[in-house]
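Asker: got a predicted model here, sequence first, then my questions.
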Amino acid sequence: MIRRFFVVGMLTATVFISCKDNSKQENTDNTNTEQTASKDIVTESLTNQEGETLKMSFDNSKGTAILNFKGETIELSQEKAASGIWYKNDQYELRGKGNDISLKKDGKTVFEHEDDKVDVEVKNNNGDVLTMTFNNTAGTLKAYLNGGEQIDLEQKKAASGIWYENDQYELRGKGDSYILKKEGETLFEN
């Protein structure tokens, strides 16, 4: 008799633990799905020279974009672009690359935003060439030393002149003079 109670108790405990583990597994799977879905949605807001704001929400998993412009909500479908982005519907078309965006309504441009970019190329006495693209709107810099790898830097607040850095590189400059360092060692100076 005691043996029967023991066996029944063990079976009940096994079923209970098994159900509890399945419940945890289902909850874990749902959480991962929600996190993945939220990573597929990207929001962006840009302002043009007239002070108008275009709010954009891109759902990469569905290939759609929801825009809010002048109080109007616009839903667009993604098209295949050679480069950058391209979304459209029967009335609107959104194209762009990076932060450079153009929204057209019935073929007429109704919103346009372009970042303020400046290209600079300098040489030093050793013949080294430093090519730089400053994005003044985003506060970023893309630099190339002697045509080598792209170095991406973020703008920092400088007492005077300019200062950009990342975890390895630092660029400082004033006027037409620039110093590029990697981990404290000077790579370029003019």
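Answerer: Ah, there it is.
Asker: CA only for contacts and neighbour counts going forward, please
Answerer: Will do.
Asker: who's in contact with the residue sitting nearest the centre point of the chain?
Answerer: Compute the mean C-alpha point of the chain, and by CA atoms, centre = their mean the closest residue is residue 42, 8.2 Å away. With contacts defined as CA atoms under 8 Å, 6 or more residues apart in numbering, the neighbours of residue 42 are 57, 58, 59, 60.
Asker: got CSV for the residues you listed, with distance to residue 16 too?
Answerer: Putting these into CSV (distance: CA to CA, whole Å) gives the following:
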residue, distance to residue 16
57, 45
58, 44
59, 41
60, 41
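Asker: report the buried members of these.
Answerer: Among those, the ones that count as buried by 16 or more other CA atoms under 10 Å are 57, 58, 59.
Asker: thinking again about what came up before, distance check, the residue nearest to the centre of the chain against residue 61.
Answerer: Using CA to CA, to the nearest Å, residue 42 is found at 11 Å from residue 61.
Asker: next, the one to line up against it:
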Amino acid sequence: MKFILVISFIAVGLMACSPQNQQDVKQQKSAEEAEQSTQVIFECERDEAITVRFFTDSERAVMTRNNEDIELKQERAASGFLYSNGPNSIRGKGDDLTLHIGRMAPINCRAM
């Protein structure tokens, strides 16, 4: 009887570690994040586009530029919004956004 119980626990543990189950968990997490965020696509100077996901459950945003995700924390702004992680920041109001990357010249963008 103990043997059957031990085998049952091992089987359940292995099922939880299966690649399919891990894929299901990742998909569920992505779906939950999508529900808790607002995604905006911005068209920028130099024919560049960036995507920003503003998370409603936390004070953060994730900017995607050149297929790279950059996480930013919300900062205080006199008006509009400001998110930064030090060298990278986005500042905006309404449909307009200014992207600052290190010491590069600011890039102006507009929501599509």
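Answerer: Cool, got the structure. Since the structure is predicted, the reported quantities are computational estimates derived from the model, not experimental observations.
Asker: residue 97 of structure 2: neighbour count?
Answerer: The criterion is other CA atoms under 10 Å. On that basis, residue 97 of structure 2 has 21 neighbouring residues.
Asker: got it, and residue 79 of structure 2?
Answerer: Applying the criterion other CA under 10 Å, we find 9 residues in the vicinity of residue 79 of structure 2.
Asker: just tell me what it corresponds to in structure 1.
Answerer: Matched across to structure 1, residue 79 of structure 2 falls on residue 83, judged by TM-score structural alignment.
Asker: and if you look at residue 45 of structure 2?
Answerer: Aligned against structure 1 - with TM-score structural alignment as the criterion - residue 45 of structure 2 pairs with residue 49.
Asker: buried ones in the longest helix along structure 2?
Answerer: The longest helix of structure 2 (DSSP state H) is helix 19-35. Of the residues in helix 19-35 of structure 2, none is buried under the neighbour-count criterion (16+ other CA under 10 Å).
Asker: and if you look at stretch 38-50 of structure 2?
Answerer: In stretch 38-50 of structure 2, the ones that count as buried by 16+ other CA under 10 Å are 40, 41, 42, 43, 44, 49, 50.
Asker: can you put those residues in a markdown table and add secondary structure and distance to residue 109 of structure 2?
Answerer: Formatted as a markdown table, the entries for those read as follows, by DSSP: H, G, I helix; E, B strand; the rest coil; distance: CA to CA, whole Å:
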| residue | secondary structure | distance to residue 109 of structure 2 |
| --- | --- | --- |
| 40 | strand | 11 |
| 41 | strand | 10 |
| 42 | strand | 6 |
| 43 | strand | 5 |
| 44 | strand | 4 |
| 49 | strand | 8 |
| 50 | strand | 9 |
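Asker: please identify which two of the residues you listed are farthest apart in space.
Answerer: The most widely separated members of the buried residues of stretch 38-50 of structure 2, counting by CA to CA, are 40 and 44 (12.6 Å).
Asker: how about a markdown table for the contacts of residue 42 of structure 1, with distance to residue 24 of structure 1 and secondary structure added?
Answerer: Converted to a markdown table, the contacts of residue 42 of structure 1 look like this (distance: CA to CA, whole Å; DSSP: H, G, I helix; E, B strand; the rest coil):
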| residue | distance to residue 24 of structure 1 | secondary structure |
| --- | --- | --- |
| 57 | 33 | strand |
| 58 | 32 | strand |
| 59 | 29 | strand |
| 60 | 29 | coil |
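Asker: thanks a lot, catch you later.
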